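Undergrad: Give me a 3D structure for the following:
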Amino acid sequence: MSDRLEAHRTELTGYCYRMLGSAFEAEDAVQETMVRAWRGHDRFEGRASLRSWLHRIATNVCLDLLKGSSRRARPMDLVSPSSAGSPIGTGLPGTTWIGPVPDERVLARAGDPADTAVARESVRLAFVSALQRLAPRQRAVLILREVLCWSASEVAELLDSSVASVNSALQRARATLAASGNDLAAAPRQPLDDAQRALLDRYVDAFERFDMAALTAVLHEDCTLSMPPYSLWLRGRADVLAFLRGPGCGCRGSCLVPLAANGMPAFGQYRAGGAPWALQVIEITDGRITGLTSFLDTERLFPLFGLPPRDEA
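TA: I've put the predicted structure just below:
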């Protein structure tokens, strides 16, 4: 039984991550799901598939966790952009923010290319943040219908609801996401191509040499920089580079270790001397880097991504 349960762990973790916006909460939710399933497996009579039974349990776990909690967000969801010279301020609690997740924890290694593209799109930071704007049951409906491709009748059975209610919830959820610019009906982003890999190589080289002219060439003029747990964020290449020259000058001499997070390229950043500093998630659009999110909670995030506590290279 344990092997049959474990076969569903990646999909369940992706589902719970989209619901909760935190890799750590998602893993806790999946573990609770597995415990409940193991304890109740003698009552599982096979009237539904094991997959649907596990998702029913996971949905109930997530809905319980979401009761009374505030929605997670990104800095740009909470405040207006600041200038490079603005005070960084005080960090907010970790429960404020959408957190990153390693691709291998939430994305299947193989599958239909179209389904894989949708799955990758649906764990992007911006999309997961948009999901948090939905009421929890709407969130579940949209993920089950649009990402996992369940039928309306299957979702209705899982939620002890009606097909009409599920379709109504899906319609409202789609409208909310479309208004936020995060519509899965749009063409999902494809895996990195050679040009994007070359762009990332140029970014790594420029960042590690702290070459502002080279960084200018790879950053989009409207790129953003955010640094959870701080609410401050910047918009525009000029402000991002001014920040790096000023308050961010401690990044000079950094080393970047390639990773994959939220269906996007990412890097573990170690400052000169080997101290961990940030987990960077990179967004690319139209041949330029349009988003840099530096998560600074390295004490928790580096072990999650399998990164050593120091760079000894």
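Undergrad: Could you use CA atoms for every contact and neighbour count after this?
TA: OK.
Undergrad: now for whichever strand in the chain runs longest, which elements pack on it?
TA: Longest strand in the chain by number of residues (criterion: DSSP state E): strand 276-285. Where contact means 3 or more C-alpha pairs under 8 Å, 6 or more residues apart in numbering; DSSP states H and E, strand 276-285 is packed against strand 264-270, strand 288-295, helix 298-304.
Undergrad: counting contacts, what elements does the last one pack onto?
TA: It refers to helix 298-304. strand 276-285.
Undergrad: Also this sequence, please, to line up against the first:
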Amino acid sequence: MATNAHAQTRPGRARWWREIGWRHVVGVVAVVYCVVPILYVLSASLNPQGSLTGSNKLFRVVAAENYAALAERGFWQWALNSLVVASATAVGTVLMGAAAAYAFSRFRFAGRHGSLTALLLVQMFPQMLAFVAIFLLLLSLGDVFPVLGLNSQLGLIAVYLGGALGVNTFLMYGFFNTVPKELDEAAKLDGASHAQIFFTIILRLVAPILAVVGLLSFISSYGEFLIARTVLQTNDRFTLAVGLYQWASDERNAPWGLFAAGAVIAAIPILVLFLFLQRYIVSGLTAGSVKG
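TA: From the prediction side, this is the model:
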């Protein structure tokens, strides 16, 4: 009897391992892969010796000297610049993309399908391929409108908005198509204009995709380096990506402790925004993929 019970248990364990058990292993590996770098950077940020090799033993030294020294190196100005640029880009991307997607979804005009396809095809080329053209354009534009020229955060925001319009419009377009057009018709019967329908009805119904687009736009512009380094010229206009690179560019004398402390603080806004918008993320990414 004991032998038969043991023989029945072995296939049961094999089936459990084949269907469920391996997932636990993958999950543990993924957690370790994600958590260990975070712990290492956090340990380096708390090490006043300022070297990465000195942080091989995690949390061997715990001190807040690196965090206190950030203010002396202009870090908080860079953080403010990044928040302003990323927030303005996210809001502008959401408004512009939503307006364009609403027009493509609700209106019928000549060249509608061709325009939408062309808009997507143009955006398939990475924006960084045009950084030379962007530099020359802003250099010339600054002679006429200095506020939009080089070393201008407004100019950088304009570049980001132009680069994000196409793909976000196409993403929102599929979501807008899931909203019944009968709502628009009912609102028109009550005397509502297109602007009133868009701002008071449609935007509330498509809040998940607006949250997703805003979050993705914020993250991409918050950590973007190449174009920001091309446009911004002076230390007081730098974003976090550009400013932290200045610290890490010197391989021999780089203040790695300060760099790690700055990286830890720089991750907080994205983490907070993600936690705040997480309830919209799944529905915003999937609802527009089944119709349109």
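Undergrad: Any idea what the TM-score is?
TA: Superposed pair, TM-score by TM-score structural alignment, normalised by the length of the second structure: 0.22. Supporting alignment: 106 aligned residues with a C-alpha RMSD of 6.0 Å.
Undergrad: could I get the helices and strands packed on strand 276-285 of the first structure as JSON lines with distance to Arg56 of the first structure and mean neighbour count?
TA: As requested, those are exported to JSON lines (distance: least, C-alpha to C-alpha, whole Å; neighbours: other C-alpha atoms under 10 Å):
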{"stretch": "strand 264-270", "distance to Arg56 of the first structure": "29", "mean neighbour count": "23"}
{"stretch": "strand 288-295", "distance to Arg56 of the first structure": "32", "mean neighbour count": "22"}
{"stretch": "helix 298-304", "distance to Arg56 of the first structure": "27", "mean neighbour count": "16"}
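Undergrad: Quick check, central residue of the second structure?
TA: Ile219 (2.1 Å; C-alpha atoms, centre = their mean).
Undergrad: my guess is that one meets Leu271, correct?
TA: No - assessed by C-alpha atoms under 8 Å, Ile219 of the second structure is found out of contact with Leu271, at 10.1 Å.
Undergrad: Only the buried residues of the strand or helix carrying Thr13 of the first structure, if you could.
TA: Taking DSSP states H and E as the criterion, Thr13 of the first structure maps to helix 9-20. Buried residues in helix 9-20 of the first structure, counted by 16 or more other C-alpha atoms under 10 Å: 9-20.
Undergrad: from those residues, which single one is nearest Glu27 of the first structure?
TA: Each of the buried residues of helix 9-20 of the first structure was checked against Glu27 of the first structure using C-alpha to C-alpha; the closest is Thr13, at 6.2 Å.
Undergrad: dump the residue contacts of the closest one.
TA: By C-alpha atoms under 8 Å, 6 or more residues apart in numbering, the contact set of Thr13 of the first structure is 26-27, 30, 105-106.
Undergrad: please redo it, this time with the cut-off set to 6 Å
TA: Taking C-alpha atoms under 6 Å, 6 or more residues apart in numbering, we find Thr13 of the first structure in contact with 26, 106.
Undergrad: can you tell me how far it sits from Leu219 of the first structure?
TA: Distance, Thr13 of the first structure to Leu219 of the first structure, using C-alpha to C-alpha, to the nearest Å: 33 Å.
Undergrad: how close does Ala101 of the second structure sit to Leu244 of the second structure?
TA: In terms of C-alpha to C-alpha, Ala101 of the second structure sits 36 Å off from Leu244 of the second structure.
Undergrad: neighbour-wise, which of these two wins?
TA: Taking other C-alpha atoms under 10 Å, Ala101 of the second structure and Leu244 do not tie; Ala101 has more neighbours (24 against 21).
Undergrad: correct me, but that one touches Tyr173?
TA: Yes - between Ala101 of the second structure and Tyr173 there is a contact under C-alpha atoms under 6 Å: 4.7 Å.
Undergrad: Which other helices and strands does the host helix or strand of Cys223 of the first structure contact?
TA: Per DSSP H and E: Cys223 of the first structure is located in strand 219-226. Judged by 3 or more C-alpha pairs under 6 Å, 6 or more residues apart in numbering; DSSP states H and E, the packing partners of strand 219-226 of the first structure are strand 233-235, helix 237-245, strand 288-295.
Undergrad: In JSON lines, list the ones you listed along with distance to Phe302 of the first structure.
TA: Putting those into JSON lines (distance: least, C-alpha to C-alpha, whole Å) gives the following:
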{"stretch": "strand 233-235", "distance to Phe302 of the first structure": "22"}
{"stretch": "helix 237-245", "distance to Phe302 of the first structure": "23"}
{"stretch": "strand 288-295", "distance to Phe302 of the first structure": "10"}
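Undergrad: Which one of the ones you listed lies nearest to Asp205 of the first structure?
TA: So among these, strand 288-295 is nearest, using C-alpha to C-alpha, at 14.0 Å.
Undergrad: follow-up on the earlier one: contacts made by the longest strand of the first structure with the rest, please.
TA: 265-270, 289-296, 298.
Undergrad: Can you check what angle separates it from strand 264-270?
TA: Relative orientation of strand 276-285 of the first structure versus strand 264-270 (axes from the mean of the first three to the mean of the last three C-alpha atoms, to 10 degrees): 160 degrees.
Undergrad: mind listing what's buried in strand 276-285 of the first structure?
TA: Counting neighbours by 16+ other C-alpha under 10 Å, one finds that the buried residues in strand 276-285 of the first structure are 276-284.
Undergrad: and if you look at stretch 215-225 of the second structure?
TA: Quick answer for stretch 215-225 of the second structure (16+ other C-alpha under 10 Å): 215-225.
Undergrad: repeat for stretch 24-35 of the second structure
TA: By neighbour count with 16+ other C-alpha under 10 Å, stretch 24-35 of the second structure contains no buried residues.
Undergrad: can you list contacts of that stretch?
TA: Stretch 24-35 of the second structure has contacts (C-alpha under 6 Å, 6+ apart) with no other residue.
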